[in-house]
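1. after the sequence you'll find the predicted model.
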Amino acid sequence: MKKLLLSLVLLISFLGNSQILDPVKWKTKVVQKSDTEFELVMDATIDDEWHMYSQFTPDGGALPSVFEYKNTKGNYTLVGKTKESPYKKVFNDIFEVDEYYFAKTAQFKQVIKVTNPKLKEVKVYVEYQACKEQCIQQDKTFTFKLPEIKATEKGEEVIKEEPKEEIVPTEIASNDIDSTSIKTEKVTETKATTETNKTEVSNEPVEEEKKGLWSIFVLAFLGGFAALLTPCVFPMIPMTVSFFTKQSKTKAIGIRNAIIYGFSIIVIYLLLGILVSLIFGADALNALSTNVWFNIIFFVLLIVFAASFLGAFEIMLPNKWANKVDSQADRGGLLGIFFMALALAIVSFSCTGPIVGTLLVQAAAGGSQIGPIVGMFGFSLAIALPFALFAAFPGWMNSLPKSGGWLNTVKVSLGFLELALAFKFLSNADLVLQAHWLEREVFLAIWIVIFGAWAVYLFGKITLPHDSPLSHISVGRLFLALLVSIFTVYLIPGLWGAPLKLISGFPPPMTYSESPNGVGYKNQGIVGATATLPEHAHFSEHGIVAFHDYDKGLAYAKEVGKPVLLDFTGYACVNCRKMEQNVWSKPEILPLLKDEFVLISLYVDAKEELPKEEQYVSPETGKEIVTVGNKWSDFQITRYKNNAQPYYIILDDNGKDLTEQVGYTPDVEEYQAWLDKGLKAFKK
């Protein structure tokens, strides 16, 4: 009975997996903006539970959507970049990176300026990845039919009418299809449609975006509190309190003035956040996380901030600014209180400037246009509350610690944190360039040295320029030194492949390292290591010998007389990595894969270009097969009528299927039973 049930499960799995999936359906249209400018609009409808990915999703995770505009030379130019509707942001703990994705709907727009009046059509090649329990690599070519270039009512959507038999349906089922809009509407109607799409996306509860803004607020608030404990800000508290107690005739007036003072501090920093958002705009902020030059500039900027905090120099605004603002503060009244708050911001800039700069960089790199505003609100709130409260209740001043050398210790500690954070931005640039200069091991080594040096400093073994003589360390400083030391020791196993979940997302992912399986991994459980590695083979996950070429792997299987485990996979396939980490690693599965099968892993998203003589047009799909990934994807579609990954088949050494195919199978017992069934079929 149990075998019967298992057979039914596998049969259902086979039937469910033997199909070409197309979870993203497209509609396109052209909107004429002026005599020579047109907007190409591509609307995607995404099946439930499926996601497709933004153009800006960071490297190291899912594949971003890519738009390639054909026949541009001498015909038209692109006006700006391809714009897209709002996306969701979520951290992927398999790839250890943030991913930006669309659910249910997505819209992409590109404005073009036509320079060739005879231009009749524009072709756009779109390549994207869609994922659910499985991932598929998709590409489509859209053909936008342009009307004759002539003056029309500005803003009217114009589509050249086509014969009815050429009208493209709303849902596009093929992998490569020419599509065009099929109706003419006024721009008011088009705008309404677009707004509806955007409303559908933005009205969904985007929990990750909310969490991101909350994280920015909390970190900014903590940054403001840290700034409060620096030598430039902390001594200002008693001076401010003294001013309000002397100038306010009654306690009520004192409390009112204190509230206005705190509110003025918030307004000043909020204006700075708004300015950053307006200067960059939403599109630029979205691009920050993957733009090489932005990340390199941020790296240099944070190094400068760190050097300032460590005592190399002071970053100060011109003294004449402070003098002018201070003279305005003497006016009194509401305006005078505001200028007092502005004077505080200018005078304390040498301590607050690096923190504010870092917060703005972090918030902007998050991609949200309101991120810098939220960050400045959190920072200013932390600064304003103590000033306002102590000014309103001066008696509380007695509970404050006295100024002293500990203030510089706080400042130096912030310098070490700035230095560590700087390398995150350099790592981002390296990941985008795929230069492999700052791989995971190097990044962790840098952090270990930085945090180790910070711990030594806190123990009093290193003295920096502005430190006071130290006869002993306080209990609080000792506790902080111990905490930093513990964190430093925690980082060390990361060099040997430990996941380091506390800082996941900061170092490069495990796949971007000198030893993807950890230092010395190949010597663990692999007898003979490279000496026994067959020609054309590689060590895959967990030391499994794998081939990345079907013919070479099959030839080896015939040579050694073993069955083949054919694995259609992808570098950016999340559930492929889950199967490898959570199923293949099990003691009941791993020996089978190492000893009983020849593993052939075919990566359908491999970008290496095939030699010219090996490139062809697929008779099944009509697509041009140019890359290695194209070749294996076409092989999967042609032979198995399936385009999803992961996808597994057991073959004999002649390439004949021995079992039904299975996809993502997280149940270890079910996967083991499937492997055993294939082994039995081979031995027969």
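-> Nice, thanks for sending it over.
2. going by C-alpha atoms from here, please, whenever you check contacts or count neighbours.
-> OK.
3. list the buried residues for stretch 198-212?
-> Lys198, Val201, Glu209, Gly212 (16 or more other Cα atoms under 10 Å).
4. also this one, for the comparison:
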Amino acid sequence: MKKLLFILFAFLAFTKVNAQVLDPAKWTTAIEKKSETNYILTFNAVIEKDWHIYSQFTPDGGPLPLEITFKDQKGNFELVGKAKESKTTTAFNDVFGVNEIFFHDKAQIQQEIKLVNPKVTAIQAELNYQICKEVCINLEKKFTFKIPGTTTNTAVEIVPVAVTAQNATQIDTASIVPVAVEKSVPAVKANTVEQPKSDPASQRGLWSIFFIAFFSGFAALLTPCVFPMIPMTVSFFTKQSKTKAAGIKNAIIYGVSIILIYVLLGFVVTWIFGADALNALSTNVYFNIIFFILLVVFATSFLGAFEIMLPNSWANKVDSQADRGGIIGILFMALALAIVSFSCTGPIVGTLLVDAASKGGIAPIVGMFGFSLALALPFMLFAMFPGWLNSLPKSGGWLNTVKVVLGFLELALAFKFLSNADLVLQLHLLEREVFLVIWIAIFGVLAFYLFGKITMPHDSPLSHISVGRLCLGLLVLSFTIYLIPGLWGAPLKLISAFPPPMEYSESPYGVGGSNAGNTALPEGAKLGPHQIVVFDDYDKGLAYAKTVNKPIMLDFTGHACVNCRKMENNVWSDKSILPILKNEVVLISLYVDDQRPLSKSEQFTSKTTGAEIETIGDKWTDFMISKYNTNTQPLYVLTDLQGNNLNEKQPTISYVSVEEYESWLKAGISKFRK
């Protein structure tokens, strides 16, 4: 009985959610005069619990970023810089393999403009954004900012009329008109973007950067440029200091100086580029290519082709200042360490700054603090306890081995950035198989190197390999073998964030796979997830369904819809669902975020929402709202050949379990066959 009540409650809750057009964010706006020609336009959103809006800085290849567009801008006004945002959350998305950036609870966006035409009386703005919870919604909001002549200003937001469950099946969509909702909003100061409280996910992101940087600092410590300097530096402090306490104090000052130098570097990078700009650069095609080139140069240096060094004159000048003694002299000693060891630490620092830039905010500062802390700690600890120096391993060829291993890792990481650029441009030059072959080659050669089968230019003669080196070689070889099945379509979940997605593939069936049973696709069809025949054009899909006399499953989806991909990966792939989708229905996937423009003759104004329908995505969004009275994705509908719903009790279904999805499919198909 309890189970029955639970199912009934879940059904009623689902029906209520899908009975109307959802709008989980409420927007208000304000405008403030900054100078005679400059104004600050502010967009404020209150977001319903558990929903989140993606930021304008969300990386390419992930969910849809927020976009602000202005009408009649040319000759009337100019934008002053990029729109500023309030605090956002950064979290890794394992579906798209990117760090998604989003607002929750509230959002504030400010754009400064400069009037060029003094006759302008109003600014027309439009927000396009994606908001998600268990489903995703692509929304478009239009606003009018009136140039202030009074202390308050009115913004006009165009929203569709909400349609309730009671009239959903009988509504005349032609009679629905958009409603202008006026909101009187007090102006806000231009320099006070509201900052929500720090969130746990953002903190986790910074902690992960700190620990990665910290362990990178230890790796840098084990390179030929740094490790031999530990006993030399400690010996200097112990011999030059009059007392043991003075030696310890000077060593601590030395360590703190190292930390200050690298943190200052992170601060300078953040200050020059700006927190938001760093994040925007890291998701840009050209900067991904630049990062790729930089990492290849760093890797080549670590492998022994050449050394990246700062001018010797810098080191000489700094070293001369170190003789001054006192705190100033110690500070210059720390600076000398940073300059002299640059050929080993530079590539690691550069890589860390690139990775931290992708997080934005204070991430470069946090990264440099973690790196420098690991670098400075040994100098301080060995000065406090000089006897520990006896336990240090002797310098030797193993230091160059560490450097070479880091070079291989840098080279592998470089191709992730090249892959990002290729995905954005959709050039298909670095598809999944090519990426995996490159990684297999890199880690395979690294395994041979660790086993002593190949040597690098600066390696010492190797009469035998140590147990540690053997274990590391076995680990790398195991990882290399693990990558190989990926060529045949294995998901490779351990590295899912690195290679291109499964569908971005040179061989959709895996290397050596075939298209057996699907050699002749219907006109207008293609192979979708799990080799399901799918149409992306409604008319072509309907025509085919009539020829084979099968029901139609409409799949309202999006290229950037996270939960759509989760349904495809976790539900569609199930052994009880996949045969149904392949054999018993005609699947038509309609992408609501398809930005390809419609021809002028196909463009129109929606009778339901009043929005201008200009793209293919607009067309399917309007179709979904006007026909099925909802705007969420994923959304699945089973219809007969006349477009009538086959599931009367539950006309549509969304993000659900395998069992519920199977039951819904079978109920609709059963009715079609009667």
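-> Arrived safely. Predicted, not measured: the structure shown is a model, and the values here were computed from it.
5. one step back: of the buried residues of stretch 198-212 of structure 1, which belong to helices?
-> Among those, the members falling in helices (DSSP state H) are Lys198, Val201, Glu209, Gly212.
6. for the second one, give me its contacts.
-> Under the criterion of Cα atoms under 8 Å, 6 or more residues apart in numbering, the contact list for Val201 of structure 1 reads Ser85, Pro86, Tyr87, Ala103, Lys104, Thr105, Ala106.
7. in the stretch 51-200 of structure 2, which spans are helices?
-> 200-221 (DSSP state H, counting those that start in this stretch).
8. who wins on neighbours among the contacts of Val201 of structure 1?
-> Within the contacts of Val201 of structure 1, most neighbours by other Cα atoms under 10 Å means Ala106, with 26 neighbours.
9. I'd say that residue and Ser85 touch.
-> Yes - judged on Cα atoms under 8 Å, Ala106 of structure 1 makes contact with Ser85 at a distance of 5.9 Å.
10. ok so, going back, can you name the two of the ones in helices among the buried residues of stretch 198-212 of structure 1 that sit furthest apart?
-> Lys198 and Gly212 (20.4 Å; Cα to Cα).
11. residue in structure 2 matching Lys461 of structure 1?
-> Per TM-score structural alignment, the equivalent position to Lys461 of structure 1 in structure 2 is Lys453.
12. please tell me how far that match sits from Ser599 of structure 2.
-> 62 Å (Cα to Cα, to the nearest Å).
13. next: Pro501 of structure 2.
-> Taking Cα to Cα, one finds Pro501 of structure 2 at 31 Å from Ser599 of structure 2.
14. of these two, who's got more company?
-> Neighbours per residue (other Cα under 10 Å) separate Pro501 of structure 2 from Ser599, with Pro501 holding more: 16 against 10.
15. please say which position in structure 1 that one maps to.
-> Under TM-score structural alignment, Pro501 of structure 2 pairs with Pro509 in structure 1.
16. pretty sure that match contacts Glu96?
-> Yes - if you go by Cα under 8 Å, Pro509 of structure 1 and Glu96 touch, sitting 5.5 Å apart.
17. ok, back up a step: show me the contacts of Val201 of structure 1 that map onto strands.
-> Ala103, Thr105, Ala106 (DSSP state E).
18. would you agree the first one is in contact with Ile46?
-> So that's Ala103 of structure 1. Yes - using Cα under 8 Å, Ala103 of structure 1 is in contact with Ile46, at 6.3 Å.
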